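Enquirer: one predicted model, sequence on top.
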Amino acid sequence: MTLLPVTAGVDGSAESSAAAHWAAEEAVRRGLRLRLVHGWGLSSPLEPVVDRAGDEQRRAQRLLRETQEALLDRHPRLNVSLEAMADGPRAALLDVSHDSELLVVGSRGLGALSGFLLGSVSGHLVGNTACPVVVVRSAPAGGPAPGGADAEVVVGLKDPDRPQGTVLEFAFTAAAGRRVPLRIVYAGERDDAAVGAAVARWRAAHPQVVVVETAVAGSASPVLLSAASDAALVVVGRGPGRVGPVVHGLLHHARSPVAVVPHP
């Protein structure tokens, strides 16, 4: 079976640098190749393509090589591949999502040479990619990144009676790889039997993961946002082509990385 890579979008911003470093650590943790992708494009269709394309391609390759060198300084055994694509960031990253284990992007930043803010690009990707998307913020100036070595993984479980298997599998895998607890947050009255049944399959597959349950009366959004202030990772799901208000809130306000996992 061919192993798919962890893919990171690179555009030269502080946010994309943070995303690339996060993706490198995740690739090492999973034993996968890291693919760095830069989607370049001209800022206007009226610009002379022949005169500019070569310069933009060279700049893209230089940016990718510099990012690769920085990552290999920290992870010398990491297998890294580079792809510069002349499709712009949206089209390029959507395309590579079809053969990626997950896609990692920065939360915002100027999409180099395209005129797009990466925030708008990442927002589009979250609702349309074929694989999970992890959105990463850069660390605040002069401050530490959220989530220490023992910070837990948090997952939002929308309905314990109808568990989203791909979301739970991603969350359990993330917690197991980091050797940290998994906190399951769900709305409604506490129902140990329903939650126990919902996660039984993944508990059996990952017996080393300590599971903590948090039931919330009303919306789970405030609890997820609170947990996201110092979590290693927050995991939520989305339906086909649809991003709900909980996901929107996390993407705009969470300090921790947010993984958005598509499910049927």
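Expert: Received, thanks. Numbering: from 1, shown residues only.

Enquirer: please count neighbours and contacts with C-alpha atoms only from this point.
Expert: Fine.

Enquirer: can you map out the helices along the stretch 151-264 of the chain?
Expert: The residue ranges that make up the helices of the stretch 151-264 of the chain, judged by DSSP state H, counting those that start in this stretch, are 165-178, 192-205, 221-227, 245-253.

Enquirer: which helices and strands sit right next to the last one?
Expert: Looking back up the chat, that one is helix 245-253. In terms of contacts (3 or more Cα pairs under 8 Å, 6 or more residues apart in numbering; DSSP states H and E), helix 245-253 is packed against helix 221-227, strand 233-238, strand 258-262.

Enquirer: name the helices or strands packed onto the host helix or strand of Gly54?
Expert: In this structure, Gly54 sits in helix 49-74 according to DSSP states H and E. Identification of packing neighbours for helix 49-74 by 3+ Cα pairs under 8 Å, 6+ apart yields helix 14-30, strand 34-39, strand 80-85.

Enquirer: against that first model, consider the following:
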Amino acid sequence: MLRPVVAGVDGSPESLAATEWAAREALRRELPLHLVHASNWGPRSSTTDPASVVRRHLGRGVLRKAEEHLVRACPGVRLTDELVEGPATAALLAASNQAELMVLGSRGLSGFTGFVIGSVAQGIAARATRPVVLVQAGEEAEDEHRLDQDGRPSVRTGYQDIVLGLDLNDPSDEVIGFALETARVRGARLRVMHALSSPSLLSLGPGEIGLESAPERAEEWRGFLEAVLQVWRDKYPGVDVEATVVEDRAATRLVHASSGAGLIVVGRRRHERRVGPHAGPVTHALVHHAHCPVAVVSHD
């Protein structure tokens, strides 16, 4: 049985942008789209409680509005919906377990570049076992494509690059595979980037030599990156894969790269324990400052 693309819906403009992105992705992957609205029910709520009846009615209205929007924006997408009882984070996490990928909207912050996601989206991105895509408010179909000859957004041009931030100290097959499949269904180029931090005297082990020049270090890591990617180039011969090693902070370089990308993909260790609903410093920087949607892919 095929896993659907799942989108969380709460009735906000941000979630409508996310559901539209999810619908386009479902069409590209030839998958159904499942919309989920979660009401934050109290522990003692009953199905006959007047407040519960109102919440169900409002929730159905939220789903109906999203479906009507998608019928106009993305005709042809196969739609199902679900009204889920319980706290939003727990309900959406449960839904994400059955998803090919989960798509959630961002919470815009007027006057600032980038976006700030709410606690629900943060908790899901930090804990989900399936890929989670976080979509900015205002994201439209044209934003996934290259500019036309007049320098204007257009769905008639090819797709923008997919950018993968890959940690070569922990190169996950799940993360690389997701990024390549995403690029394949778009016919887009995949840019794989590893950020190389400068060594310090404190980071050198016994007997290590810290006099290797930056170009030599970058070339050594570039060779390692090419070796990691070779098997994937063989699996995806139709995808143009560009590999880059840069000497910079990963968060800084990936945020910069996001301005010319259709999607940024990063990994997160599935069993890594963190304090609070955070998915790591690089992901934290991206979800606050990236100029395109961000995919967080968990891995062992």
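Expert: Good, I have the coordinates. The model shown is predicted, which means the values in this text are computed figures rather than measured ones.

Enquirer: out of the helices and strands packed on helix 49-74 of structure 1, which gets nearest to Val105 of structure 1?
Expert: Of all those, helix 14-30 sits nearest to Val105 of structure 1, with 5.4 Å by Cα to Cα.

Enquirer: in that closest one, what counts as buried?
Expert: Neighbour counts over helix 14-30 of structure 1 (16 or more other Cα atoms under 10 Å) mark 14-28 as buried.

Enquirer: stretch 93-106 of structure 1 too?
Expert: Going by neighbour count (16+ other Cα under 10 Å), the buried part of stretch 93-106 of structure 1 is 93-94, 96-97, 99-106.

Enquirer: first-to-last residue distance for that stretch?
Expert: Across stretch 93-106 of structure 1, the terminal residues are separated by 12 Å (Cα to Cα, to the nearest Å).

Enquirer: what comes into contact with it?
Expert: Among residues not part of stretch 93-106 of structure 1, those counted as contacts by Cα atoms under 8 Å, 6 or more residues apart in numbering are 4-10, 15-20, 22-23, 37, 39, 118-119, 122, 125, 128-138.

Enquirer: out of these, which end up buried?
Expert: Among the contacts of stretch 93-106 of structure 1, those scoring as buried are 5-10, 15-20, 22-23, 37, 39, 118-119, 122, 125, 128-138 (criterion: 16+ other Cα under 10 Å).

Enquirer: picking up where we left off before, quick one, which of the helices and strands packed on helix 49-74 of structure 1 gets closest to Ala197 of structure 1.
Expert: The stretch from the helices and strands packed on helix 49-74 of structure 1 with the least distance to Ala197 of structure 1 (Cα to Cα) is helix 14-30; that distance is 27.4 Å.

Enquirer: the closest one - contacts with which helices or strands?
Expert: For helix 14-30 of structure 1, the contact count by 3+ Cα pairs under 8 Å, 6+ apart identifies strand 6-9, strand 34-39, helix 49-74, strand 102-106, strand 133-136, helix 165-178 as packing neighbours.

Enquirer: need these in a markdown table with distance to Ala259 of structure 1, can you?
Expert: Conversion of the helices and strands packed on helix 14-30 of structure 1 to a markdown table gives the following (distance: least, Cα to Cα, whole Å):
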| stretch | distance to Ala259 of structure 1 |
| --- | --- |
| strand 6-9 | 13 |
| strand 34-39 | 17 |
| helix 49-74 | 21 |
| strand 102-106 | 9 |
| strand 133-136 | 4 |
| helix 165-178 | 9 |
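
Enquirer: what does Leu233 of structure 1 align to in structure 2?
Expert: Residue correspondence, TM-score structural alignment: Leu233 of structure 1 in this structure matches Leu263 in structure 2.

Enquirer: let me see the contact set for that match.
Expert: If a contact means Cα under 8 Å, 6+ apart, then Leu263 of structure 2 has 144, 161-163, 292-295 as its contacts.
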